[in-house]
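Student: coords please:
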Amino acid sequence: MKNIKKSLLLVVMSLVMTISLIGCTSNKVKVEENNTIRLGVMSAADSAPILLAQEKGYFEAEGVNLELEIFTNGATKQSSIQAGELDAAMLSMIQFLNNVKGGLQAKITTTTDGMFPIVLSKDFEEKKDVKVGLMEVSVINFLADQYLTDYNVEKVFINEMPLRMQALMENKIDMAVLPEPLASNAELKGLEKRVYGNPDDYTPNAIIFTDEFIKNNPNTVKGFHNAYNRAIEDIVNNPNEAKDILISKLELNPQIKDLIVLPTYHKTRVPDEAYIKEIEDWTEKLQGSELNLDYNDIVTKDYVSK
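Tutor: Coordinates of the predicted model:
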């Protein structure tokens, strides 16, 4: 009888130890995060804080391994997001709202700051009716509607930014909306650049992370934004750092440095509900269909700078 009791006790103790080990392993799995972020950005001034943070090792200091891809075509980047090839991306809010409507589960974690001048064709002469090179579902189309109210605009949709530049040089279009520093690259080639003031407090671009990545890797996402804010501080103290990193990483002519018009850079922040509604209304009008998105489903304030 004693032997039976002893055997039962050993079995119970063994089970307890096994359960404890399973519990410990389970907890360990929960706290382990993927520290690699696959991020897609555009060749634009918005990217400067990210490029600078990577160059200075700020992401590495936060334990973040950033795999960065620079796109010249917003449509290609959008396809990469939808295909699950990216964990995060710099997107126009117009594209983002459409992606969410199409089933993408992601949130805006911060706005970015860009500058989008109007560039005139090589032989442009002032006139009322103009052909303007744009990307249809994009920030530049949204901004063109705000900037060019004095013109009768015929929109010509050219997704690739280098092709937009080429169309200007060949006088196939009268104007194009190009982001800095590419707009200054066009100016260096002899084209006129017109800088319009931002009618809103925000530029309609943002960094988005997939819901799955945020849920599984909150500390990695936090580390990304910490590094981003650190780079913003550097740029505010010395704007030339933004110009230099853009010229270097985008492989542009150093002579454009004094031509580049930088935006006012902000630490991490998110658009308010009124601005999202403005973007949503414009997008619905463009496409002739309703989006009906809830602000709290597409924006998180967890990474806003304190």
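Student: use CA for all of it now, contacts and neighbours both
Tutor: OK.
Student: Is residue 213 in a helix, a strand, or coil?
Tutor: Assigned by DSSP: H, G, I helix; E, B strand; the rest coil, the conformation of residue 213 is helix.
Student: could you list every residue that touches it?
Tutor: Residue 213 makes contacts with residue 87, as judged by C-alpha atoms under 8 Å, 6 or more residues apart in numbering.
Student: Strands along the stretch 151-300 of the chain, start to end?
Tutor: In the stretch 151-300 of the chain, the strands defined using DSSP state E, counting those that start in this stretch lie at 152-157, 175-177, 193-194, 205-210.
Student: Contacts for the third one next, please.
Tutor: Okay, so that is strand 193-194. Everything outside strand 193-194 that qualifies as a contact, by C-alpha under 8 Å, 6+ apart, is 117, 118, 119, 120, 183, 184, 186, 187.
Student: what about residue 197, neighbour count?
Tutor: 11 (other C-alpha atoms under 10 Å).
Student: so how far is residue 285 from it?
Tutor: 24 Å (C-alpha to C-alpha, to the nearest Å).
Student: Residue 296 now?
Tutor: The value you get for residue 296 to residue 285, if C-alpha to C-alpha is used, is 22 Å.
Student: want to put them side by side, so please do this one too:
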Amino acid sequence: MRVKSLLVMLLGMLFMLAATTGCAQDGKENGQENSPAKLKIGSLTTEENLPVLVAQENGYFDAEDVQVEFVPLLSPVELQNTFQSGALDGMITDMMIALMLKSSGEELRITSIALGSAPQEGRFAIVAAPKSDIKSVQDLKGKSIGISNNSIIEYVTDGILEQAGMSPSDVNKTTVAKIPVRIEMLLNNQIDAIVVPDPHISYAVANGARVVADDTSGENLSQSVIIMTQTALNSKNDAISRFYNAYARAVEEINNNPEQYKELLVTSINVPKQIADSYKVQHYPLPQLPVEEDVNNVITWLKNKGLLKADINYQDVIWGQT
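Tutor: You can find the predicted model right below:
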């Protein structure tokens, strides 16, 4: 009897072991065993991408057990459409777009600044044509300025003019949506001035244009942000926190060793060869939320332009606010 009982017990243990092994194997085949959380983040090919690229290259996301698929897109329209389709968990964009999407009913939150915690980050400038006699903001009165309207470019343009004691109505805003076309018109002296961000500022200056004024002093005008869908925040909150742990590590690495990541920046945002050697990697902010004043300034501008479909406020759009 004892032998029989022992045999039954042994067979039972073997059955349980086989069942456990089978379940574990099924988990591996289905990719469920220890699989890292996944986030899909979209962006244009801009300077803001560098911390994500460094975190990928240096294995910081792997160390945090989060898998990040970074999706570069070619135009703001394509990026917004992809985000609105639900194909992305988040995207890097400017404050203007984030707020307009929120007011149109998109369930999203700003989870961090990408660039622009201080005016020195993420430079925009008014640049005069090579043969222009424009040397100061006041010289722009009555002159044509190439911009993309209802955008961060126009917001920065208005802000720079107002800080210099000018009114936006003092200049002739000319819509030239595509930056390469804007720069070509400027360098061919077909327009008096344009407003662009870096590296386009540096390229235009290298080809004879002149910076009239930029947004690196005074009121903080230009901010890019990282936004996440509410769905991602609800279902992947821990993954997003781990994403930012890796992101912060990458920011510190870049700020401590900027020259080490210059080649990655130059190749990833297509810095023209003419200025690649002299182009500098800028300072990046650690993950942080934009302050209420900066957000409210953009909301007010958008309201005055009639660009908000519904009223929104700081608490509506910022992650973690109630």
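Student: quick revisit: deepest in the core, which of the strands of the stretch 151-300 of the first structure is it.
Tutor: strand 175-177 (a mean of 28; mean count of other C-alpha atoms under 10 Å).
Student: on contacts alone, who are the packing partners of it?
Tutor: Where contact means 3 or more C-alpha pairs under 8 Å, 6 or more residues apart in numbering; DSSP states H and E, strand 175-177 of the first structure is packed against strand 118-120, strand 129-134, helix 161-169.
Student: in the second structure, what residues pair with it?
Tutor: Using TM-score structural alignment, strand 175-177 of the first structure corresponds to residues 193-195 of the second structure.
Student: element containing the residue most central in space within the second structure, please.
Tutor: For the second structure, residue 92 is the residue whose C-alpha lies nearest the centre (C-alpha atoms, centre = their mean; 2.7 Å). Residue 92 of the second structure belongs to strand 90-94 when assigned by DSSP states H and E.
Student: do residue 56 of the second structure as well
Tutor: Assessed by DSSP H and E, residue 56 of the second structure sits inside helix 50-57.
Student: any idea which helix or strand comes after that helix?
Tutor: Following helix 50-57 of the second structure toward the C-terminus (DSSP H and E): helix 60-63.
Student: average distance between the next helix or strand after that following helix and the first structure?
Tutor: Toward the C-terminus, helix 60-63 of the second structure is succeeded by strand 66-72 as the next helix or strand (DSSP H and E). Taken over the aligned residues, the distance from strand 66-72 of the second structure to the first structure averages 2.7 Å (mean C-alpha distance after the TM-score superposition for the first structure).
Student: residue range for strand 66-72 of the second structure in the first structure?
Tutor: Against the first structure, strand 66-72 of the second structure falls on residues 64-70 (TM-score structural alignment).
Student: Show me the contact partners of the matching stretch.
Tutor: 35-43, 54, 59, 220, 223-224.
Student: Then stretch 109-118 of the first structure?
Tutor: Residues from elsewhere that reach stretch 109-118 of the first structure (C-alpha under 8 Å, 6+ apart): 44-46, 90, 140, 175-180, 183, 193-196, 202-209, 261-266, 268-271, 299-304.
Student: hang on, the earlier thing: nearest to residue 29 of the first structure, of the contacts of stretch 64-70 of the first structure?
Tutor: Set against residue 29 of the first structure, the nearest of these by C-alpha to C-alpha is residue 35 (13.8 Å).
Student: Number of residues surrounding that closest one?
Tutor: Residue 35 of the first structure: 19 neighbours (other C-alpha under 10 Å).
Student: How about the aligned residue in the second structure for it, nearest residue that isn't a chain neighbour?
Tutor: Counting by TM-score structural alignment, residue 35 of the first structure lines up with residue 37 in the second structure. Using C-alpha to C-alpha, 6 or more residues apart in numbering and skipping the chain neighbours, the partner closest in space to residue 37 of the second structure is residue 66 (4.9 Å).
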